[in-house]
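Enquirer: only geometry, no sequence info:
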């Protein structure tokens, strides 16, 4: 492989993993007992307020680590609508997924956000294996958990996916009809980008990258784990970030490496995962979604086209809505109050009507 191609691969794999940006420091995970990174995060469980419960459960032989948010004045003998929240690629439950899970809990929903299998605080080896089957099954697993959680109305479970979690949520809802309504924020079609690159910028190198992934699997079977997008976020300097191209790439490093840093979050994934990722597309059977569908994206997001493509293909439901948040980039939908507020309000209205 040429040096130029290696540099291009590194840039694109980092970019497509980080679906993740901010200009001012948010809450420091070290100062939060739940290690939450977002502003307005709860810091303690108080009577009459939204509470957070850390839970663990087995899924396909792997221990899953999750946070469950319960509404204010939660009464386990009552029935509440509930929502599973899937986090972005490279993200963990303490970041943006937790933010929206808390926002929804504040409006009366039981919500759960789990670290993906092989990632974050969840188990699984090799670490940071990133395969569509696992991410989809993680969402099925969150639904399984909620169905057995006291207080959940099993007939009113919805799903929210953010960035890569949005694409996997679309794929999950195609078959899992326990999910009664589906929403995405800044949806990222991971398989499409792993295969074609952002805006189809890497189509010419597909076969070469598949050969690299195949070789990585051979090495992995010999005990030598190969990683793509293997950047150490703790060593990225402000000057290096400033020199990065504007958009998802730069803002992602700001968000995950600086302002909303969490030690369990990383952009890297096993190179062998590309064997599964590059043959996956979140929209392949999106017409099977017959549930109410809401898709939200920033009007300035360089990933906006993925939401629009998926929305156009979602012909199986007549109850669908595409919302563009004026002026927002992909990452800004994760944290900026002026964008989080209207997104949260739209989500609450959507789930309130369709759960």
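Expert: That came through, no problem. Keep in mind that this is a model prediction, so the values were computed, not measured. Numbering: from 1, shown residues only.
Enquirer: contacts, neighbours, all on C-alpha from now
Expert: OK.
Enquirer: I'd guessed residue 324 sits against residue 299; true?
Expert: Yes. At 5.2 Å, residue 324 counts as touching residue 299 under the criterion of CA atoms under 8 Å.
Enquirer: Could you identify the longest helix within this structure?
Expert: With secondary structure taken from DSSP state H, the chain has its longest helix at helix 337-354.
Enquirer: which secondary structure elements does it contact?
Expert: helix 96-105, strand 179-185, strand 320-325 (3 or more CA pairs under 8 Å, 6 or more residues apart in numbering; DSSP states H and E).
Enquirer: quick one: which of the ones you listed is nearest residue 145?
Expert: For those, proximity to residue 145 was assessed by CA to CA; strand 179-185 is nearest, at 12.9 Å.
Enquirer: Residue 231: neighbouring residues, count only.
Expert: For residue 231, the count of nearby residues is 15 (other CA atoms under 10 Å).
Enquirer: give me every residue that touches it.
Expert: Residues in contact with residue 231 (CA atoms under 8 Å, 6 or more residues apart in numbering) are 14, 266, 267, 268.
Enquirer: Next up, a structure to set beside the first:
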């Protein structure tokens, strides 16, 4: 049985190299030209998790080339300090990933699409607004990280959070150690002991902190002193003007604290795209869409024909 293959690659970013996995279709022929997809991982994740091993692999098996990559300052990509999560730089990463795909002789530069999962979905939406080399995109349980920072991640006190960030950054400028924050409890047991009830936090912990989804580079951490950049950032700003490409928005029907269900409806309503689809997967949570076979199958049932249609050779010319 033919299957996809995975090639380890790196590509130039601003002043460092980005690390990626290039998923190649079965019976890959370098003399041909293929449609290609940039796959952007969630916040705290890495290319070895859902963006690559689940969705990258599935799209490759369907005949497309997929680049799943590590965010700058994270995973195997370069950049310092480590574990920085800056939305503007995460969006910039996607542009460099498109640059790399365009440099490959076997990629049709007119047939490049993009997907993103969780925070990566929000980043992909923002990237597509100002980089129209992205011809079609899908947001899978996408989250607007700026909204999340202003709300749940700051305990709905963004000004207080900004003051704390300013104090920490001042301390670090004076020589204090960087403060690395883990975004999740250490284990499902720790989450239960802490009395956490939110389905997204509980299931995120079960995904990232157990063998189900655990990966060496998926560290679920960031630098507290650099979080201020996200507080005044909005993944959906200007969507009514600039998000014109075909758009597929996916979320589960079980809302959680990270807000993907709410964000899905918002961006679907706001996007200027004439061709847009909203898929609400029944009996499904945010993290079911990361790797659970039945949930992923329902996404692929809509996503594969979506990209085949919009990245077909005749529709891209």
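Expert: It's in. Since we're looking at a predicted model, the values are computed, not measured.
Enquirer: what's the TM-score here?
Expert: Remark: TM-score between the superposed chains equals 0.91 [TM-score structural alignment, normalised by the length of the second structure]; 303 aligned residues with a CA RMSD of 1.7 Å.
Enquirer: May I see the helices and strands packed on helix 337-354 of the first structure organised as CSV, with distance to residue 90 of the first structure and mean neighbour count added?
Expert: Formatted as CSV, those follow (distance: least, CA to CA, whole Å; neighbours: other CA atoms under 10 Å):
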stretch, distance to residue 90 of the first structure, mean neighbour count
helix 96-105, 11, 25
strand 179-185, 16, 26
strand 320-325, 23, 17
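Enquirer: okay, these in TSV with distance to residue 241 of the first structure next?
Expert: Shown next, in TSV, are those (distance: least, CA to CA, whole Å):
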stretch	distance to residue 241 of the first structure
helix 96-105	21
strand 179-185	25
strand 320-325	25
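Enquirer: wait, which of those is closest to residue 243 of the first structure?
Expert: Per CA to CA, nearest to residue 243 of the first structure of those: helix 96-105, 25.0 Å.
Enquirer: Remind me what the closest one packs against, helices and strands.
Expert: Against helix 96-105 of the first structure (3+ CA pairs under 8 Å, 6+ apart) you get strand 62-70, strand 80-86, strand 110-114, helix 337-354.
Enquirer: Okay, strands next: where are they in the stretch 151-300 of the second structure?
Expert: 180-182, 221-223, 247-252, 276-281 (DSSP state E, counting those that start in this stretch).
Enquirer: Mind checking the ones you listed for the one nearest to residue 56 of the second structure?
Expert: Nearest of the strands of the stretch 151-300 of the second structure (CA to CA): strand 247-252, 16.3 Å.
Enquirer: top strand in the second structure by residue count?
Expert: As assigned by DSSP state E, the longest strand anywhere in the second structure is strand 107-117.
Enquirer: What residues in the first structure pair up with it?
Expert: Using TM-score structural alignment, strand 107-117 of the second structure corresponds to residues 152-162 of the first structure.
Enquirer: what's the mean distance for the matching stretch versus the second structure?
Expert: Compared with the second structure after fitting, stretch 152-162 of the first structure deviates on average by 0.4 Å (mean CA distance after the TM-score superposition for the first structure).
Enquirer: which residues in the stretch 51-200 of the second structure form helices?
Expert: 55-61, 87-103, 119-130, 145-150, 158-173, 188-193, 199-208 (DSSP state H, counting those that start in this stretch).
Enquirer: Which part of the second structure matches the longest helix of the first structure?
Expert: Helix 337-354 of the first structure maps onto residues 293-310 of the second structure, going by TM-score structural alignment.
Enquirer: Could you do stretch 61-73 of the first structure as well?
Expert: Residue span in the second structure matched to stretch 61-73 of the first structure, by TM-score structural alignment: 15-27.
Enquirer: Give me the distance between that stretch and the centre of its chain.
Expert: Chain-centre distance of stretch 15-27 of the second structure: 16 Å, with CA atoms, centre = their mean, to the nearest Å.
Enquirer: before we move on, what about stretch 297-309 of the second structure?
Expert: On CA atoms, centre = their mean, the centre of stretch 297-309 of the second structure falls 18 Å from that of its chain.
Enquirer: which residues touch it?
Expert: By CA under 8 Å, 6+ apart, stretch 297-309 of the second structure touches 58, 59, 62, 113, 136, 138, 248, 250, 279, 281, 289, 315.
Enquirer: how big's the offset between the longest helix of the first structure and the second structure?
Expert: Using mean CA distance after the TM-score superposition for the first structure, the mean distance for helix 337-354 of the first structure is 0.8 Å.
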